[in-house]
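> quick one: sequence plus predicted model below, questions after.
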Amino acid sequence: MGGVGMFAVALGKHYFGAEVTTTVSTGKMERAGQMGAARVVDYTKETYTEVLENTADVVFDTVGDAEIYRVAKHNSTAVSVAMLPDRNGLDHFRHESAPLSLFGKAKLAAAKLIVGAVGWYLTRGFRSKGIRYGYVIMSPDGSDLEKTFNPLLENGTIKPVIANVYPFTTEGVQSAFKELMAGHVAGKVIICVKD
């Protein structure tokens, strides 16, 4: 469970009042419990789709696994921040101020067709169970984040997990990216710009 997963578990438990189940690798099981998970499945030792089959009312995917539909109950909800967007979701990847000619109408239409077809294929399991599926494109909003997180941070309900802190130097930034690219970071990697 990385930084996004840790905050998702904590928000699920402490903000939405949900009973949270999560999947993690062996070394992150205790941390998942500390963040608020009621049930933790070690995906390196168990096939999570079998262990959790048809148990979830809501599924939040952070890794892009099309098999998560197996965990969701019939007629439930699943969202992902890592799978393919639907064909219209591609419009959100282009900044409003960027001229369309940079991508080109024909290339954009072709990309939408391909992404739509692949996305339709990947989400066939969701449709077979009547699961409402959506791809979430995040647009951070400082005031929303403050309103949601600040009370939980200030009263100690959520304690951010920091994996490592690197200096804002060429070597520090390179080391931070190497750690991130290696994967399976437990928490957030910080680049300290100012002391």
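Good, I have the coordinates.
> from here on, just use CA atoms for contacts and neighbour counts.
Will do.
> just the strands in this protein please.
For the chain, applying DSSP state E gives strands covering 21-24, 39-42, 56-61, 72-80, 132-135, 162-167, 188-192.
> what residues are up against the residue most central in space within the chain?
Among the residues of the chain, Thr62 comes closest to the average C-alpha position under C-alpha atoms, centre = their mean, at 2.8 Å. Each residue near Thr62 by C-alpha atoms under 8 Å, 6 or more residues apart in numbering is listed here: 4-5, 80-82.
> re earlier: buried deepest among the strands of the chain, which one?
Ranked by mean neighbour count, the strands of the chain are led by strand 21-24 with a mean of 22 (mean count of other C-alpha atoms under 10 Å).
> this is the other structure I want to compare:
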Amino acid sequence: MRAFVIEGYKKDPIFIERPMPRIRDNEVLVEIHAASINPLDAKIRKGELKLLLPYDMPLTLGNDFSGTIIEVGKGVTKFNVGDEVYGRPRSEKMGTFTEYLSVHEADIALKPKNLSFEEAASIPLVGLTSYQALHDILSVKNGQKVLIHAGSGGVGTFAIQLAKEMGAYVATTSSEGIELTKSLGADKIINYKSVNFEDVIKDYDAVIDSVGGETLEKSFLTVKKGGKIVSIAGTPNGRFAKEMGLGLIKKIILSLASSKITGLEKKYDIKYTFLFMKHSGQQLDILSELLEAGTVKPTIDRVFPFEEAKHALAYTETGKAKGKVILKLR
């Protein structure tokens, strides 16, 4: 089977032939129809996460997918051959830019009936990230104010809709995607090219950051005392290292690297959480209900044929995509 891989960090991805995967008792074999490209793929390719997640090479890229089950393990209870599913495989099973994938049944859900394979493939990573940020970490309640950075990006387009569904007042930052974020329900849109968001956003309950750097640091000026900031682009901190059960050396490295953010936490009395999204078929079931009801909808920028995976990855890395970029395999 064909797979789109890297043979080393910072190397250009290539197509190679890999053997068909074998499934374990609690796994299913999926014929991939579509896969989604995420900024996470670029970070992995460049080696930015190798401290947290060292991978063996060659490494098949890709973190979410949709497809059809063609084989089930003897311990599988939730799915059958022929089921159309979507999901985000656990980290050690990463690699969805391929024709076939073995995946644990706990990591997938039935594809929403009203979505195409391409639309379904756009959801798992950004959907789970948004749900875990808004529900699990921020515990957003009706009437609270949330700032979501990069509103026209993959996570932003989903998080805006989910936050509105939870009853939040949503502000977002954008430039080229202002009309898109408005159509998704954002209440306040800040064109970050002409306005400093930290000058107009004050006393918010929470922030979701997908930019990092100065954007993350300035976000501490927008949240009220006791508020929360979640980032998927900032530096993992010592608290994250402890939760992940990382060794002492990695804990020390991350604590030093995140010392500036830790200082801002203490100065402004705001809790900072680095979110590394967890696989969850159960949470995908919840998102499926919202998707089938039309409460939240996929936002797709472009669909590329699998043969053009290299161009698709390069386009994603420009940061210009509004919504998700998809690889179509079938």
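It's in. The structure displayed is predicted, hence computed values, not measured ones.
> and the TM-score between these chains?
Once superposed, chain against chain, the TM-score is 0.82 (TM-score structural alignment, normalised by the length of the first structure); 176 aligned residues with a C-alpha RMSD of 2.0 Å.
> circling back to that earlier point, pull out the buried residues from the contacts of Thr62 of the first structure.
5, 80-82 (16 or more other C-alpha atoms under 10 Å).
> ok, now which ones touch the counterpart of Gly89 of the first structure in the second structure?
Alignment note: Gly89 of the first structure maps to Phe240 in the second structure; criterion TM-score structural alignment. By C-alpha under 8 Å, 6+ apart, Phe240 of the second structure lies in contact with 273-274.
> if we use 10 Å, what do you get?
246, 251, 254-255, 273-276 (C-alpha atoms under 10 Å, 6 or more residues apart in numbering).
> of the residues you listed, just the buried ones, PyMOL syntax please.
Remark: buried members of these, expressed as a PyMOL selection using 16+ other C-alpha under 10 Å:
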select buried, resi 251+254+255+273+274+275
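> distance to Pro124 of the second structure for the contacts of Phe240 of the second structure - can I get that in JSON lines?
Formatted as JSON lines, the contacts of Phe240 of the second structure follow (distance: C-alpha to C-alpha, whole Å):
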{"residue": "Leu246", "distance to Pro124 of the second structure": "26"}
{"residue": "Lys251", "distance to Pro124 of the second structure": "29"}
{"residue": "Leu254", "distance to Pro124 of the second structure": "27"}
{"residue": "Ser255", "distance to Pro124 of the second structure": "30"}
{"residue": "Thr273", "distance to Pro124 of the second structure": "21"}
{"residue": "Phe274", "distance to Pro124 of the second structure": "19"}
{"residue": "Leu275", "distance to Pro124 of the second structure": "15"}
{"residue": "Phe276", "distance to Pro124 of the second structure": "14"}
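> any idea which of the contacts of Phe240 of the second structure is closest to Tyr100 of the second structure?
Distance to Tyr100 of the second structure, by C-alpha to C-alpha, is smallest for Phe276 among the contacts of Phe240 of the second structure, at 25.2 Å.
> that closest one - nearest residue in space that isn't next to it in sequence?
Distance criterion C-alpha to C-alpha, 6 or more residues apart in numbering; nearest residue to Phe276 of the second structure, sequence neighbours excluded, is Ile232 at 6.6 Å.
> was I right to think the one you found contacts Gly213?
No: using C-alpha atoms under 10 Å, Ile232 of the second structure is not in contact with Gly213, being 11.3 Å away.
> tally of neighbours for Thr169 of the first structure?
Residues lying near Thr169 of the first structure (other C-alpha atoms under 10 Å) number 12.
> which residues does it contact?
175, 191-193.
> next, give me the two most distant ones among these.
Distances among the contacts of Thr169 of the first structure were taken as C-alpha to C-alpha; the most separated pair is Ser175 and Val193, at 14.7 Å.
> and those two? Which one has more around it.
Using other C-alpha under 10 Å, the more surrounded residue of Ser175 of the first structure and Val193 is Ser175, with 16 against 9.
> ok, now which ones touch the counterpart of the more buried one in the second structure?
Using TM-score structural alignment, the equivalent of Ser175 of the first structure in the second structure is His311. By C-alpha under 10 Å, 6+ apart, the contact set of His311 of the second structure is 304-305, 317.
> thinking again about what came up before, with distance to Val9 of the first structure added, can I get the strands of the first structure in TSV?
Shown next, in TSV, are the strands of the first structure (distance: least, C-alpha to C-alpha, whole Å):
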stretch	distance to Val9 of the first structure
strand 21-24	7
strand 39-42	11
strand 56-61	10
strand 72-80	14
strand 132-135	19
strand 162-167	16
strand 188-192	15
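> so which of those is nearest Lys105 of the first structure?
strand 132-135 (22.9 Å).
> that closest one vs the second structure, average distance?
Compared with the second structure after fitting, strand 132-135 of the first structure has a mean deviation of 1.4 Å; criterion: mean C-alpha distance after the TM-score superposition for the first structure.
> contacts for that strand, please.
58-61, 69, 74-86, 89, 123, 126-127.
> could you redo the last one with a cut-off of 6 Å?
Under the criterion C-alpha atoms under 6 Å, 6 or more residues apart in numbering, residues 77-80, 85 lie in contact with strand 132-135 of the first structure.
> identify the residue range in the second structure corresponding to that strand.
By TM-score structural alignment, strand 132-135 of the first structure lines up with residues 271-274 in the second structure.
> coming back round to it: tell me which of the contacts of His311 of the second structure is nearest to Leu291 of the second structure?
Using C-alpha to C-alpha, the contacts of His311 of the second structure come closest to Leu291 of the second structure at Phe304, 23.1 Å.
> thought that closest one was touching Leu327?
Yes: using C-alpha atoms under 6 Å, Phe304 of the second structure is in contact with Leu327, at 5.0 Å.
> how about the helices in the first structure?
Under the criterion DSSP state H, the first structure contains helices at 3-14, 29-35, 48-51, 105-122, 124-128, 142-154, 170-182.
> helices and strands around the fifth one, which ones?
Other helices and strands packing on helix 124-128 of the first structure, by 3 or more C-alpha pairs under 6 Å, 6 or more residues apart in numbering; DSSP states H and E, are absent; none qualifies.
> again, 10 Å this time
Helix 124-128 of the first structure makes packing contacts with strand 72-80, strand 132-135 when contacts are defined by 3 or more C-alpha pairs under 10 Å, 6 or more residues apart in numbering; DSSP states H and E.
> could you dump those strands to TSV with distance to Ile162 of the first structure?
Compiled in TSV, those are given as follows (distance: least, C-alpha to C-alpha, whole Å):
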stretch	distance to Ile162 of the first structure
strand 72-80	24
strand 132-135	27
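> of those, which is nearest Leu52 of the first structure?
So among those, strand 72-80 is nearest, using C-alpha to C-alpha, at 8.4 Å.
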